[in-house]
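# Need coordinates for the following:
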Amino acid sequence: MLFDLPDHDTLYQALLARDDRYDGQAYVCVASTGVFCRLTCPARKPLPENCTFRATIAECIEAGFRPCKRCHPLQAAAGADPTIAALLKALDERPGLRWSEGDVVRMGYDPSTVRRSFKRQFGMTFLEMARQRRLREGFETLALGGKVIAAQHEAGFESPSAFRAAFARILGCAPAALRQDGLLRASWIGTPLGDMIAVASESHLHLLEFVERKALPAELRKLREATKGGIGIGRTRVTEQAAAELRAFFEGRAPVFTTPLFQAGSAFSQAVWDELRRIPAGGTRSYAEIARRIGRPSAIRAVARANGANQIALMVPCHRVIGADGSLTGYGGGLWRKQRLLEIERQYVADAGADLREPRRSAGG
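Here you go, the predicted model:
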């Protein structure tokens, strides 16, 4: 079930203001042109009487509208920006390079424009993303049994203290504190929306978070304190399953996760997390609706706290919780990422609708 759209006047004002709170949550269908757009579309604004607003891409297509070529509503916004696409491709090709603004200039781009574009789309600058990517290279060296000094050089850090500090900012501890024989093992998983840290045993996934989540160091410290064997570094079969399912999700092949999960929490929190997992891809819920569904209609704030305490991102889809008015609400991974995830999942719904509308061929071809 999707949220009820706000009234026409509210959404039309959001269209005029290019209000990104509704981006991916509502689309405008323009009768005079036959196209549908994001509310953030830079094109000239249509008259209000020519606008109808719909909650999903599938509804727009079913109503006979085609996607706008300016705002590309079928694509994630970042992928529609050729500058971002070119720089991400360059980063993939040279992950170990110590990128600087000079490198950006030599590629023919203005550093300030690039800085703003990446900050708007990813919540971090291109250079911050490049440093994070280098740190991943060092983390993976450690996971393969390499020494800290080798990991430091692999990550492109000249100073051991700088490498330890960068590592600790994300994981809350120095590299040497991670044991090779820990009962839980931490690993780094790359995704199109940023790198993630996964912590798993041989039987369950205990944590999955984007690396820049502010609460990540505290969450890892709590896991270390609760685990007698501490946290080591490396992958388990559960981590491999999680990585494969994340890859399938982002490639548009499967929106369902079956990785076995373990989350420590109260009976109330468990009820909230179970309800989150019942929200289908392409659907959303409000805090109030979740509270009603678990039989605690007055516990809306407690639901919000349990939602925020979830430490298995995507697989326990707290990103599918939105405001009662349909606007995006807080998300530990960043609102920009929440928007992208909802866009990806709405594409699953749109693709399913297209499959249903595809005419069947006769046996004779």
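# C-alpha from now on. contacts and neighbour counts both.
Noted.
# mind listing the strands in the stretch 1-150 of the chain by residue range?
Across the stretch 1-150 of the chain, reading from the start of the chain, the strands by DSSP state E, counting those that start in this stretch fall at 27-30, 35-38, 51-54, 66-67.
# Another sequence for comparison is provided below:
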Amino acid sequence: MQMTLSFVPSQTEMETAFYRKDGSYDGLFFVAVRTTGIFCRPSCSSCPKRENVEFFLSLREAVLAGYRPCKRCRPEISLGQPPPWVSQLMERVEARSGQKLSSDDWQELGITPERARRWFQDHYGMTFVDWCRSRRLARAFAQIREGEPLDDVVFAHGYDSYSGFREAFAKTFGVPPGQAKTQRYIAVELIETPLGLVVAGAVDEGLCLLDYCDCRSLERHYATLRQRFDSAVLPVSHPHLDRLKTELGEYFAGERTTFTVPVALEGTPFQVTVWQELQRIPHGATIAYDELAQRIGQPTAMRAVARANGTNRISIVVPCHRVIGKDGSLTGYGGGLWRKRLLLELERTGQLPGN
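Next up is the predicted model:
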């Protein structure tokens, strides 16, 4: 079914969401208050009178209209960028070749280890200490596969002994360093998008994860990937992820309607069948769950189809957002209905609302 409706929220819907303080609309629109000259997220706790409120579909429009950002809800902080302190922390770790940060480093950066632990746990599915360890071991892993002497690798990455390195390596990869040349891993990277920070994962066969960092299912996806691929998750680059970043940029610019990056669909035979059918839904079109069930030859399996749709781990590229309710309603989406609306509007018009 071709989309004929705009998925931009109506004035009434925006008013209702704002006065309900509905955080699922954060990022979909902004609320400006004429009497104070500020603009907020829909979830902001402020409660101005209705006659003093106006709505904007982008941060840029609100700023150009002369409004300044609310100091309470901070709407100017882009959903697509990690906080500056995280970037500084990563740069410091890389500059020290993955060595542990000293107390002076933490003090100079003005960051507490606990704050870093929480952020990396929420966005990478691992603590900051685990992230640092994974970075060191990933570099060691690559060097071993390239044939560098094991002794050189061990001491180059800050390990005092071969036994300590071997224990850490085996804990991460499930095999001793001597078997590194035959061991696989899942490479993960954070990618900035107009809809927020996403985490992408890839194995040699293709893309195996693309999910929003604030998605509640992210930790479950990590666990499933580790089990399905029997591999460690490492924060490193991969050619498939480089290709994905390029194609996502083109997609959000309205210049790409299909993705060519390969995907690695790991699931039950039924799930894989549903996910493959999702990839056949044309850009700019939507279908209902019952039609999706009919397309895979199981017209009575609508609930099972909906569950498989909800367990899709590769958002956007495997377009589960193109499945809507039979009555045209958006229904659920793991990344939030506001993201589903924006994706459909992008595909309908060729640009995100407000651009």
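# Just send the strands of the stretch 1-150 of structure 1 back as CSV, with distance to R106 of structure 1 too.
Supplementary listing: the strands of the stretch 1-150 of structure 1 in CSV, determined by distance: least, CA to CA, whole Å:
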stretch, distance to R106 of structure 1
strand 27-30, 38
strand 35-38, 33
strand 51-54, 43
strand 66-67, 35
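# how far is stretch 114-123 of structure 1 from where the chain is centred?
Stretch 114-123 of structure 1 has its C-alpha centroid displaced from the chain centroid by 15 Å (CA atoms, centre = their mean, to the nearest Å).
# Quick check: buried residues in that stretch?
Along stretch 114-123 of structure 1, these residues count as buried under the neighbour rule (16 or more other CA atoms under 10 Å): 114-115, 117-118, 121-123.
# Compute the number of surrounding residues for I38 of structure 2.
A count of neighbours around I38 of structure 2, defined by other CA atoms under 10 Å, yields 17.
# Show me which helix runs longest in structure 2.
In structure 2, ranked by residue count with DSSP state H as the criterion, the top helix is helix 128-145.
# neighbouring contacts of that helix?
By CA atoms under 8 Å, 6 or more residues apart in numbering, the residues outside helix 128-145 of structure 2 that reach it are 93, 97-100, 113, 116-121, 124, 150, 153-154, 157, 169, 172, 177, 180-181, 234-236.
# what about 6 Å?
Contacts to helix 128-145 of structure 2, defined as CA atoms under 6 Å, 6 or more residues apart in numbering, come from residues 98, 116-117, 120, 153, 181, 234.
# Narrow those to those in helices?
Short answer: these in helices (DSSP H) are 116-117, 120, 153.
# nearest to L352 of structure 2, of the contacts of helix 128-145 of structure 2?
Proximity of the contacts of helix 128-145 of structure 2 to L352 of structure 2 was ranked by CA to CA; the top entry is F120 with 29.0 Å.
# quick one: the closest one and A187 of structure 2, what's the gap?
Taken as CA to CA, to the nearest Å, the spacing of F120 of structure 2 relative to A187 of structure 2 amounts to 16 Å.
# hmm, back to that, post-alignment, the longest helix of structure 2 versus structure 1, mean distance?
Once superposed with structure 1, the aligned residues differ from helix 128-145 of structure 2 by a mean of 3.0 Å; criterion: mean CA distance after the TM-score superposition for structure 1.
# now the helices for structure 2?
Assigned by DSSP H, the helices in structure 2 fall at 11-19, 59-64, 84-95, 103-109, 113-124, 128-145, 150-156, 162-173, 218-229, 239-252, 269-278, 289-295, 302-310, 337-349.
# Please identify the nearest residue in space to A304 of structure 1, excluding sequence neighbours.
Y287 (6.3 Å; CA to CA, 6 or more residues apart in numbering).
# what's the closest non-adjacent residue to E61 of structure 2?
Per CA to CA, 6+ apart, closest to E61 of structure 2 is G354, 7.1 Å.
# surely that neighbour meets R60?
No: when contacts are counted by CA atoms under 6 Å, G354 of structure 2 is not listed as touching R60 (7.8 Å).
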